[in-house]
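1. just to be clear, the model below is a prediction. Sequence and coordinates:
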Amino acid sequence: MKMNYTYQRVLIFFLCLLTGPDLLAQSPPADREITANQSPYLLLDRGLQFRVTKSINSMYNFDFETAERDFGVLSYQYPSHPLPDFLMALSYWWRIEVDVTNEKYDEIFLAYIDRANEKAERMYDEDETNKEAAFFLAAGYGFQGRLLSERKSWTRAAWAGKNALKYMELSRGEEEFNPELLLGDALYNYFSVWIPENYPLLKPVMVLFGKGDKELGIEQLEYVASNAFYTRIEAMYFLFRLYASEEKKPYEALRISEYLHDKFPNNPYFHRSYARHLYSVGRWSESVEQSEEILRRIDRGQTGYESTSGRYAAFYLAQFHERVGDQVEAKRYYLKTLSYGEESESQESGYYLHSLVQLGQIAVKENKKSEAKEYFKRVKKYAKRKHPAHQAARNFIKKNKL
C-alpha cells in the first residue's frame, strides 16, 4: 500500500527519520574473541555488545520484562551514560509501533528519551568532539520527532527533526560508526527524491536540501542491513516497507519479513508483515496459517497482538475464503475485519473499506438490498471520493439500483 502521509507529515517524517537509530540484537560470531574495550565509546565496547545481545533480542521479541530488567542493570552500571535510558525508550517505542494510534505509552517513552538526551548533552558539553554523544542525540531527537509527527505536533516535531539532523552531521568522522551512520545517508538519498516525486507542493522546500539518489539509497540500506550492528534491524524495517510499496518488489519484501519473523517470532509487527507479504505474492496457505495464528494470539491476549494485527489477519482470511468460494466464512472474516477496524478507529483504512465493499456485494447476492445499501453508505462516509472503494461503491449502487 502506498504511504498515505499528508504532505506535512511526510516532511517531518523525512526530517526526523534520517538517523534511523536502532540497536540490533545480533550476536557476534562464535569464534570472535571478546577483548577489553579498545574504544573510548561504550557503544563500541565488544564486551558490552556481547552482554546486551540477549537483552536486545528479548526486546525485539516482545519479552519486555526480561529486556528491561537487564537494561536496569546497565543503568546501575552506567548511571551517567545515555545508553540504558535510550534502550528503555526503544523498548517502549516498539510497544507504540504495533499500534501508533494508541497513546498509552507516549509519556513514558518521551520521558526516557528526554533523560537519554540530557545525559548525552552533558557528555557533548564536556567534549564537543565526542561522536558517541552526538550519535545518541541524533538518535534521541530522531525518535522523538517520529512520535511527535505521529501526534501531529508539527512545531515540536520540526524542532526535534532539526536537532536530529544537526547532531547526525556532528557524529560523522568516526570510522567505526560509519555502517550505523550510513542509514541516515540512505534514507536521505531515497526520500529526498521520493518526496518531491509524490508531493509536488514540497519541491520548493526540497530545493534547500542536496539532491539524493533513490537507487543509491536502496543500495545503502542493503549494505546497512548486512553489515551494521546497531542499525541493521532499522534498515531491514525500511527496506521491506519500501520494497512492498514504492519499489514494487514483493518477493524482496517477503525475504526480509520472513527473516525478521523467524528471528523474532513474537514480534507482532514483523508477524503481520510476514502474513501480508505471503498474501501479496499469492502464497495463500502460508498466509492463512500465519493469519490464523495471529488471531489466536489476540484471543490469548499475547503481548503486542491487538486490533491492527487483527484487521490485517482477518482480511487475508476473508480474501482466501472468498477465493475458494466459501461465502459464509468470507463474510465472517470481513465482519471481523470491520470489528477490529472499529476497535482501532481505522475506518479509513483500505482493508476496512474494501471489506465494506465486499460485504455489500455479498448482501446483494443474498438478496439483502437494504443491508447492501447500508454497507455502501458507510463506504461513502469513510472513503475519500477518489478512493477506489468509493468509486466501487458508487458503481455498484448505480448498477444494482440500490
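-> Now that the structure is in, tell me what you want to look at. Residues are numbered from 1 along each chain as shown.
2. hey, let's count contacts and neighbours off CA atoms from now on
-> Fine.
3. now for stretch 141-158, what's the gap between its first and last residues?
-> 10 Å (C-alpha to C-alpha, to the nearest Å).
4. wait, doesn't residue 378 sit right on residue 356?
-> Yes. In this structure, residue 378 is within contact of residue 356 by C-alpha atoms under 8 Å, at 7.4 Å.
5. and these two? Which one has more around it.
-> Set residue 378 next to residue 356 and count neighbours by other C-alpha atoms under 10 Å: residue 356 wins out with 26 against 17.
6. what's the spacing between that one and residue 309?
-> Residue 356 is 18 Å from residue 309, by C-alpha to C-alpha.
7. tally up the residues packed near residue 96, please.
-> Count around residue 96 with other C-alpha under 10 Å applied: 19.
8. could you do residue 189 as well?
-> A count of nearby residues for residue 189, using other C-alpha under 10 Å, gives 22.
9. what helix or strand is it located in?
-> Element membership for residue 189, per DSSP states H and E: helix 178-198.
10. over to residue 278?
-> Going by DSSP H and E, residue 278 is in helix 268-280.
11. want to compare, so here's the second one:
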Amino acid sequence: MKPLLIAALACALRSWAVQPETDKLILQGLDAAYSLDFERATSLFTEADRLEPEHPVGPFFLASLLWLEYSQNADIPGAADSLQPRFDRIMGQALARAWKMHEKNREDPEANFYLGACYGMKGRWLMLERKWIRAAHYGFKGYKYLQRTVELDPEYNDAYLGMGMYDYYSDTLPAVVRMAADMIVRGDKQRGLRYIERTLEKGHYSVTEAKLFQVGILSSYEHQPEKALPILLELRRQKPENLFFVLLEQGTRINARDWSGAIAFGEFLAPRVRALPYTQPQTSLFDLYLGESYLCAGDLPRAVEVFDRCIEEAPDGRKATVTHCHLRRAQALDLLGRRAEARHDYTFVTERPDFFDSRAKARRGLKAPATREEILHQLGMP
C-alpha cells in the first residue's frame, strides 16, 4: 500500500481530531505555559475546552499545566496541597472523555493516545512526589495505550515522547524506580532516546516538551551539557522572550563549565527575570545559578553578594533554592576563610527540610571546611 494512502487511512481513524481553531489555541497555550505565564495558558486551554466539550484535549492540557506549575514549586513543603484536588478533578474529566471515545471505537488512535497521555501525566505527578512505585504503575499503564496508538497509526508522533520517557526513566532512575519498573516491564534507555528523537523531528504538540526533556537528560543524567546547549540556543532563537528557557540555559552553562558565559548571560538578564510577574517567583533559582557561576569561577566575594540577594529577596523563603543558597554561601565563606559565618549557614541548612541531600552536605560542612573539589563534585562536575 502506498505511504500516502496509509497516512490517509491513519488520519481517517482519528475520528475525534480537533478543529483547526482548537489546535491553534492549544499551540498558543503551550507557548504561554513554557513561558511560565500560567494565567494566559489557562485562558487559552479553557477556550479550547469550550470549543471541544466532549474531547479530552482541553482538560488534559489544563491538568498538564497544573503539573508544570507544581514542578516549579515542588521544592516547597505542601506545594501540592492546593493543586492536587484541581489536578485530580480535571484529569478525571480528561480520562472520562478519553474512555468515552475509546468505548465508541477501541481502534481510534486519538482515544488511545489521550488515555496513554493522561495515565502518563498521573505518573509524572507521582514522580514529583517521589512515589516511585505508583509512578511506575501509571507510567506503564500509559505506555501500553501509547504503544497501541502507534500500532494503529505509526505516524502519531506525539505518542513516541511518552513511550520514550517511560523507557528512559525506568532504565535510568534510582534503584527503587527500576525495581518498581521490573515488577511491570523494564524500559530500554536507548529505545527511549530513539523515541524522543522521533518526536523531536516529527511531533506536533510535544516537540518543545521533547526538546526540554532531551536537555534535562543530557545535562543531568548523560553528563553531556555541551550537547544540550545547542538545543537551548535554538529554543531561545525561536522564542527570545521566553525566560524559562533562559533559566535552563543558565543552569546548563554551569554544568558545561562555561562559567564566564553563565555570568555574562546571568547579569545581563537578571533585571528582566525579576521584572516579569510570571518569572519573578523563580528569581531565587536564577540567583542560585548566578551565584554558583561566580563560585565556580572563583569570584567568591561576588558569589556571596548574589547568595545574599537570593536569601534576602526570595519571593518564597521556603523554596529549596533558598536552602541551597545558604549551603553555597557557606561554602563560599569557607573558601574565603570566614569559618564562623559559614558554620552559621551550615547549621541553618541542617534545620531546614531536606532537599537533594542538603542536610548531609551541611553536616559535612560543619565537620570540615568545604573545598573547591567538593563543591564541583556536588554540582555534578567530575
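-> Good, I have the coordinates. In this text, all values refer to a predicted model and were calculated from it rather than measured experimentally.
12. overall similarity of the pair, as a TM-score.
-> The TM-score (TM-score structural alignment, normalised by the length of structure 2) is 0.76; 353 aligned residues with a C-alpha RMSD of 3.7 Å.
13. who are the packing partners of the helix holding residue 189 of structure 1?
-> Applying 3 or more C-alpha pairs under 8 Å, 6 or more residues apart in numbering; DSSP states H and E, we find helix 178-198 of structure 1 packed against helix 7-16, helix 203-206, helix 214-227.
14. what residues sit buried inside that helix?
-> 179-193, 195-196 (16 or more other C-alpha atoms under 10 Å).
15. would you tell me which one of the helices and strands packed on helix 178-198 of structure 1 is buried the most?
-> Sort those by mean neighbour count, taking mean count of other C-alpha atoms under 10 Å, and helix 7-16 sits at the top with a mean of 22.
16. which stretches of structure 1 form strands?
-> Remark: no strands are assigned in structure 1 by DSSP state E.
17. middle-most residue in it, spatially?
-> residue 97 (5.9 Å; C-alpha atoms, centre = their mean).
18. tell me the counterpart of residue 332 of structure 2 in structure 1.
-> When structure 1 is aligned by TM-score structural alignment, residue 332 of structure 2 is paired with residue 358.
19. ok, and the closest non-adjacent residue to its match?
-> residue 334 (7.7 Å; C-alpha to C-alpha, 6 or more residues apart in numbering).
20. distance of the aligned partner of residue 144 of structure 1 in structure 2 relative to residue 172 of structure 2?
-> The alignment partner of residue 144 of structure 1 in structure 2, by TM-score structural alignment, is residue 122. Here the criterion is C-alpha to C-alpha. By it, residue 122 of structure 2 lies 20 Å from residue 172 of structure 2.
21. what's the answer for residue 20 of structure 2, then?
-> Distance from residue 20 of structure 2 to residue 172 of structure 2, by C-alpha to C-alpha: 38 Å.
22. now swap in residue 138 of structure 2 and tell me
-> In terms of C-alpha to C-alpha, residue 138 of structure 2 sits 17 Å off from residue 172 of structure 2.
23. so residue 150 of structure 1 makes contact with residue 100?
-> Yes. Judged on C-alpha under 8 Å, residue 150 of structure 1 makes contact with residue 100 at a distance of 7.3 Å.
24. translate residue 128 of structure 1 into the numbering of structure 2.
-> So residue 128 of structure 1 corresponds to residue 106, using TM-score structural alignment.
25. and the closest residue to residue 242 of structure 2 other than its chain neighbours, how many neighbours?
-> Closest residue to residue 242 of structure 2 in three dimensions, ignoring its sequence neighbours and counting by C-alpha to C-alpha, 6+ apart: residue 35, at 5.1 Å. Residues near residue 35 of structure 2, counting by other C-alpha under 10 Å, number 20.
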